[in-house]
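Chemist: Give me coordinates for this.
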Amino acid sequence: MTKPAIAQQLAANLATAYDYQLLDANYQPVTEPKLVASLAQSDVVLIGEYHGNHASHLLQMRLLAALHIYSQQQNRPLVLSMEMFTREQQTIVDDYLAGKVGEHYLINKAPAWKNYSASYRPLVEYAKQHGLPIIAANAPADVVRCIGAQGETYVDKLPLNQRRLLAEAPFMAVPNYADKFYALMVGSGHTVSERAKQSYAAQLARDNTMAEAILTARRAYPNALVVHINGSFHSAERLGTAGALLQRAPALKVRVVTPLYPDAVAEQQAKAPQQDEMYYLLKPLPPEYVDEAYKQSVFTEMFKTAKEKAKACL
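Modeler: Next up, the predicted model:
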């Protein structure tokens, strides 16, 4: 059977927006118990998502619960780490887990992401119910935005209390990551602008900060299995946060679970295999825009808003 035919056959199993098909490192179907047993032997598992895709969020919840049960059998602690909360929000997250504040306070005062209730509430509530720590792993959004506007030198302007919210080495290079980032931003073969370099610096600040947060959690909870939730770009091909983690601790057993749309399977198979990366197929989201004029109006407003926010940078 040809690769496109295999992809079509696998895609036939995706009947609803909640359905997914698990694949092993060789893109062959794998059962959930077998995948969990494999992931449970790791030190860190990064589960990538396509933000807002219901299948991603359902899989994350099921894997977290299954890995927690498996870890209990191994007498190992489990820690949940999340891109969706930033370091300065850790106290609010901890207070919520301890029952000191309610969900409305968490959502509004953190603040949580707009899709928190539908996408991340199940993870947080499971952690709260079972006494699992949650690591608010990401770099502060305002600082990342300003790095994107001014570049790496922005960090030098930060007061100590804000500088501590970033990784000690926020711009540590991740091999092959820049090429992937710039290919997405400006296309292959195009000149990389200064603005694109600043955006990459902002991306590195996120990835290095999340990697450092995961390592800090591993020190705080010895022998723990850390399950980290992030957007797929932060961990696919063991780059991004996964790469930054391995740069700091090469001996760690790091596994990655990466989403794919069916029409991307053949392209992915053409790349060098990653034996520590597993995959799951899911249905694509509806197209965000059909009307080009409306799309441009939305983007214009977004850029205007971002420009206004950038004025607040030091």
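Chemist: For the rest of this, base every contact and every neighbour count on C-alpha atoms.
Modeler: Will do.
Chemist: For the residue nearest to the spatial centre of the chain, pull up the helix or strand it's in.
Modeler: Among the residues of the chain, the one closest to the centroid is Asn230, at 1.3 Å (CA atoms, centre = their mean). Taking DSSP states H and E as the criterion, Asn230 maps to strand 225-231.
Chemist: quick check: angle from whichever helix or strand comes after that strand to strand 225-231?
Modeler: The C-terminal neighbour of strand 225-231 among helices and strands, as given by DSSP H and E, is helix 240-248. For helix 240-248 against strand 225-231, the angle by axes from the mean of the first three to the mean of the last three CA atoms, to 10 degrees is 140 degrees.
Chemist: need the next SSE after helix 240-248, C-terminal direction.
Modeler: Next along the chain from helix 240-248, counting by DSSP H and E, comes strand 254-260.
Chemist: List the buried residues in the helix or strand following that following strand.
Modeler: Of the helices and strands lying after strand 254-260 in sequence (DSSP H and E), the nearest is helix 265-269. For helix 265-269, a neighbour-count test (16 or more other CA atoms under 10 Å) marks Val265, Ala266 as buried.
Chemist: before we go on, could you also do this sequence so I can check it against the first one:
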Amino acid sequence: MKRDNQGQLNQYLEGKFDAKTFKDSARLWNNYATDYKPLVDFAKDKKVKFIATNIPRRYASQTAKEGLQSLNALSDKEKTYIAQLPIKVTLDTPGYQGNESDDGRPCGRNKSDEFHFSTGYKRRYHG
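Modeler: Here you go, the predicted structure:
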């Protein structure tokens, strides 16, 4: 779940939002019902914290287009949604060589490349 949806997630977990309000207020992925809802509902039932850790798409897109250094211009509030700066990324992992531009920005070969800054590595999905 995207980090900037933590507030809505907390409201749902605390019973302040019903399922429809949560769904309408958070940007849930298409596979939420099958892949995430059972875990979220488990956390709600057991009163366990559930932490939204994924970088919001707009910052991942910004990074892909403008590079990691562009994140330095984010407001303090926006920076709470990403990993602490500076972010160190290595593309030395086998299979990732050649997937960056001349200035070091990532440029995946398909639209399904996604960057997970919460853990500082690049993961590639093949669909």
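Chemist: TM-score of the superposition?
Modeler: The TM-score (TM-score structural alignment, normalised by the length of structure 2) is 0.75; 119 aligned residues with a CA RMSD of 2.8 Å.
Chemist: related to what we said a few turns ago, and the strand holding Asn230 of structure 1, what does it pack onto?
Modeler: strand 44-49, helix 54-73, strand 78-86, helix 194-220 (3 or more CA pairs under 8 Å, 6 or more residues apart in numbering; DSSP states H and E).
Chemist: among those, which is the most enclosed?
Modeler: When you average the neighbours per residue for each of those (mean count of other CA atoms under 10 Å), strand 44-49 leads with a mean of 26.
Chemist: if we can go back for a sec, for the residue nearest to the centre of structure 1, list the residues it contacts.
Modeler: Residues in contact with Asn230 of structure 1 (CA atoms under 8 Å, 6 or more residues apart in numbering) are Leu46, Ile47, Gly48, Glu49, Met82, Glu83, Met84.
Chemist: Kindly recompute the last result at 7 Å.
Modeler: Applying CA atoms under 7 Å, 6 or more residues apart in numbering to Asn230 of structure 1 gives the contacts Ile47, Gly48, Glu49, Met82, Glu83.
Chemist: Tell me which residue of structure 1 lines up with Arg3 of structure 2.
Modeler: Counting by TM-score structural alignment, Arg3 of structure 2 corresponds to Arg87 in structure 1.
Chemist: Its match: neighbouring residues, count only.
Modeler: Applying the criterion other CA atoms under 10 Å, we find 22 residues in the vicinity of Arg87 of structure 1.
Chemist: my guess is it meets Ala141, correct?
Modeler: No - contact criterion CA atoms under 7 Å: Arg87 of structure 1 and Ala141 do not qualify, at 9.8 Å.
Chemist: Pull up the overlap in contacts between these two.
Modeler: Shared contacts of Arg87 of structure 1 and Ala141 (CA under 7 Å, 6+ apart): none.
Chemist: need the helices for structure 2, in chain order.
Modeler: Chain-ordered helices for structure 2, with DSSP state H as the definition, fall at 6-13, 19-25, 37-46, 57-66, 76-79.
Chemist: Take those and write them to a markdown table, including mean neighbour count.
Modeler: What follows is the helices of structure 2, written out as a markdown table (neighbours: other CA atoms under 10 Å):
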| stretch | mean neighbour count |
| --- | --- |
| helix 6-13 | 19 |
| helix 19-25 | 14 |
| helix 37-46 | 14 |
| helix 57-66 | 15 |
| helix 76-79 | 11 |
